[in-house]
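In: Pasting the sequence and the predicted coordinates here, then a few questions.
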Amino acid sequence: MVSRAGRRYTLLAVALGSSLAPFMVAGLTVAIPTVGEEFATDPVTLSWIPTAFFLAAAMFLIPFGRIADIYGMKRLFLIGLAVYLVSALIAALAPTAAVLIGARFFTGAGAAMIFATSFALLGLVLPDSERGTALGINIAASFAGFALGFLAGGLLTYYSTWRVLFLVPLPVALLAIGIIRQNLPGECALSGGTRPDLPGIVLSTTTILLVMVGLSTLPAMQGAAALAAGFAALAAFITRETRTRDPILDLRLLSHNLPLALANGAVLIYTAASFASIYLFSLYFQYVQGFDARLAGGILLATSLITASLVGYAGRLSDRGSPTGVAMAGIAMTVAGLAVLSFIGPAMPVSVAVLALALLVAGTAFFQPPVYSTVIGAAERAMYGVAAGLVETMRLLGMTVSMAVTIVAFAFFFGSTEIAGENAPRLLESMQVLFRIYFVLAVASLPVTYLAGRAGGSAP
C-alpha cells in the first residue's frame, strides 16, 4: 500500500513526465518555420518532424504497455525518462533535418514508455474515487507542457535558437526520476511470470509503420503498396494474437468489452479530427499573418492555457455526473470551432480564427478525462498497463493520422515547393480542405462516444 504522501509524489512525478513530450512537441511546432528555413526543407519533409514522434509513440505503446505489465511499470517509466534525456540531446545537436527526424522518432519511443505507464501507475496507487480527478490533473499537466512549450518555443526561437528547446526538459526529467526512485518503493508488475510475445511485437509495430507511411504517401503507388502490406501484417498480427498464450494485446479485451472498444474508437476518431489544427495555426500565424515566432507562440500559449484550466474541472465533472455527457459536450465545442475554420480565408479576421481555435481546444479539455476514465475503469487491474497503452495508442494513432492527412494535402497543394509568403493563398486553400475533413471526423466521433457511454451504462 502506498502512503498518502507517496500517492501525491507519484502523481507529481507522473505529471512531470507527462509534460515533457508535449513541451517539446509544442515548442518545435512554433519553431517549425525557422527549422524549415535553416534546413531548407519542403512542407512534406517539414511535417515529418512532428509526425516521426507520433509514429514511434504509436508503434511502441501497446508493446511497452504489455512489457510494463510483465517487468514493472515503475521500471519502464524510469527508462522512458532516460530515453527523453538522450534523444533531446541528439535533437539539440542535429546537423540535418534527417537527424532531427530520427531524434524525434527516438523521443517517441521514450514517450511510449511514459504514456504506457503513467495512467496505469495512477490507477494502481490511487483509489477509484480519486481516479477521475487524478487523470484530469495528469492531462492538465500535459496541456501545461504544451502551454509552456509554446511560450518557450516562441521566445527561444525569437531571441536565441530552437535548439535550446531540447535542453530545457533535461532537469525536469531528472527531477521526475529522483521523485519516483525516492517515494515509490517496490515494483508494479501485475503479470509477472509471463513472457512478452516477440513475434506479436514485430507484427504490431510493422503494421502501424506500414499503414501510416502508406497513408502519408498516397496517392503514389508506393503508398498503396505500403498500405496493402500493412493490412497483411495486421491480419497476421490478429491471427498470432488469437493463438498465442501470452499475447501483447489480448483481443478479447476488445471483443468481450464493448465499452472499452467503443471508447478507444472515439479517442482515435476525435484525435484525428482535432490534433493537426495546432500545427496548421503555427504556419497560419507565421506565413499568412506574418507574425514572428514570439507572437505566434504567445497566441498558442493562450489557447493552451484555456485547455489546461478546464481539463481538471472536466475530470471532476466526470467523477460527479455523466462522463459521456461531458465528453459529448467537448466534441460539440470542437465541431463548432471546426465549422468556423472550414471557411478560413483572407477575409476572415484573425480574431475570429483564434476564437474558433480556442473553442476547439476547450472541447479537447472536456473530451479527454471522461473518456480516459471510462477506458481504465472498463479494464481488469491485471491489464491496466495494456488498457492504458491501448488508449494512448489510439490517441497517438489519431495524431499520426491527422498529420498524415496534412502531409497528403501539402503534397497535393505544394509538391516540393517551400512554403513562403507568396504561397500564403495556397496554404489557406489547403487549410480549408483540411478543416472540412476534420469537421466530418469530429461529427463522426459523436455517435461512437454516445454508444460507448450507453454500453457502459453512463450515457446521458
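Out: Now that the structure is in, tell me what you want to look at. What you are looking at is a predicted structure, and each value in this text was computed from that prediction instead of being measured. Numbering: from 1, shown residues only.
In: from here on, contacts and neighbour counts on C-alpha atoms
Out: Will do.
In: can you give me the strands in the protein?
Out: Along the chain, no stretch is classed among the strands by DSSP state E.
In: can you pull the contacts of the residue minimising distance to the centre of it?
Out: For the chain, the residue nearest the mean C-alpha position is Leu396 (4.4 Å; C-alpha atoms, centre = their mean). Neighbouring residues of Leu396 by C-alpha atoms under 8 Å, 6 or more residues apart in numbering: Phe54, Leu55, Ala57, Ala58, Leu268, Thr271.
In: next, the one to line up against it:
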Amino acid sequence: MVGNYAAFIAYFITFISTYILNFHLQYVFGFDSRITGIILLSAPLVMVLISPISGKLSDKYDNRVLAGIAMSILLLVMFSLCFIELLPLSLLIVVMIVQGIGHGLFSPPNNKYVLTLVDKDDLGDASSMLTSSKEIGKTVSLSTYDVICLIIIGNQAIGSDTVPGLISSSHVIMAIASVLTLSAAILLFYSKFHYG
C-alpha cells in the first residue's frame, strides 16, 4: 500500500511540475514550444541515466530507504518550485535535472518493493495496481491544477496577462505537492524502521 501511494505521489508531482514548467518557460521566459520542449527534456534524459544505477542499488540496499531518499530529493524540487518566479533559467534547469535524479532513483526500488511483497501468482494484479496508481497520480494532479487555475484565473485564455495568475496557481499546487511528497517520504521511512 505504501509503495502504491508513493508511486501515486511521484507521478502526481512529476507530471504537474513538468506541466507548470512548460507554461513558465513559454509565458514568463518567452520561449517558443520547440525550445521549451528541448529544455524540458533535461529531466527525462537524466532519469534514463539514473534508473539503471538505481536498479543496481536496489539489489544491494533496502528499497524503502532508497525510495525514501529519492522522495526527499523530489521534496526539495517541489519546495524550490514554490518560488518558481524567483528562479532564473539556469536554476530552473538545475531543478529539472535534480528532479530527473530523484525520479530516476525512485522508480526501480519502489517498483521492486511493491512487486516483491506479493506471491508470484499475484504479480499481474500487483503490477496493474502499481501502474494504475501512477496513471491516477497524473490525472489527479492535472485535475487539481485545473481547478486551482479556474479559481485563481477564471475562464481567461492563457497569455501574458494571465502570468500573475499562473504563478499564483503554481504556488498553490507546488505547496500541495510538497506536503504530499513529504507524506510519501515519511511513510516510506516509517515502513522500513517500524516494520523492519
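Out: On my side now, so go ahead. In this text the structure is predicted, and so the values were computed from the model without any measurement.
In: Give me the TM-score for these two chains.
Out: Here the TM-score for the pair of chains, by TM-score structural alignment, normalised by the length of structure 2, is 0.92; 196 aligned residues with a C-alpha RMSD of 1.6 Å.
In: Map the residue nearest to the centre of structure 1 across to structure 2 for me.
Out: Aligning on TM-score structural alignment places Leu396 of structure 1 opposite Glu135 in structure 2.
In: average gap between the longest helix anywhere in structure 2 and structure 1?
Out: Ranked by residue count and defined by DSSP state H, the top helix of structure 2 is helix 163-195. Mean deviation of helix 163-195 of structure 2 relative to structure 1 after superposition (mean C-alpha distance after the TM-score superposition for structure 1): 1.8 Å.
In: Check the gap between the match of Leu396 of structure 1 and Leu142 of structure 2 for me.
Out: Separation of Glu135 of structure 2 from Leu142 of structure 2 (C-alpha to C-alpha, to the nearest Å) stands at 11 Å.
In: got it, and Val172 of structure 2?
Out: For Val172 of structure 2 relative to Leu142 of structure 2 (C-alpha to C-alpha), the value is 13 Å.
In: okay, these two: which has more neighbours?
Out: Leu142 (20 against 16; other C-alpha atoms under 10 Å).
In: Tell me which residues touch the residue nearest to the more buried one when sequence neighbours are not counted, please.
Out: Spatial nearest neighbour of Leu142 of structure 2, excluding adjacent residues (C-alpha to C-alpha, 6 or more residues apart in numbering): Ile16 at 6.2 Å. Applying C-alpha under 8 Å, 6+ apart, we find Ile16 of structure 2 in contact with Lys138, Ser141, Leu142, Tyr145.
In: ok, the residue lying farthest from the centre of structure 2 to Leu150 of structure 2 distance?
Out: Here structure 2 reaches farthest from its C-alpha mean at Asp121, the gap being 30.6 Å by C-alpha atoms, centre = their mean. Per C-alpha to C-alpha, Asp121 of structure 2 is found 45 Å from Leu150 of structure 2.
In: tally of neighbours for Arg4 of structure 1?
Out: For Arg4 of structure 1, the count of nearby residues is 11 (other C-alpha under 10 Å).
In: Can you give me the separation between Val311 of structure 1 and Thr400 of structure 1?
Out: 23 Å.
In: Which one's more surrounded, those two?
Out: Neighbours were counted for Val311 of structure 1 and for Thr400 using other C-alpha under 10 Å; Thr400 has more, 32 against 29.
In: and the more buried one, what does it touch?
Out: Thr51, Phe54, Leu55, Ala58, Met212, Ala272 are the contacts of Thr400 of structure 1 under C-alpha under 8 Å, 6+ apart.
In: Of those residues, which belong to helices?
Out: Thr51, Phe54, Leu55, Ala58, Met212, Ala272.
In: can you put the residues you listed in a markdown table and add neighbour count and distance to Ala444 of structure 1?
Out: Shown next, in a markdown table, are those (neighbours: other C-alpha atoms under 10 Å; distance: C-alpha to C-alpha, whole Å):
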| residue | neighbour count | distance to Ala444 of structure 1 |
| --- | --- | --- |
| Thr51 | 26 | 23 |
| Phe54 | 28 | 23 |
| Leu55 | 28 | 23 |
| Ala58 | 31 | 22 |
| Met212 | 24 | 21 |
| Ala272 | 28 | 11 |
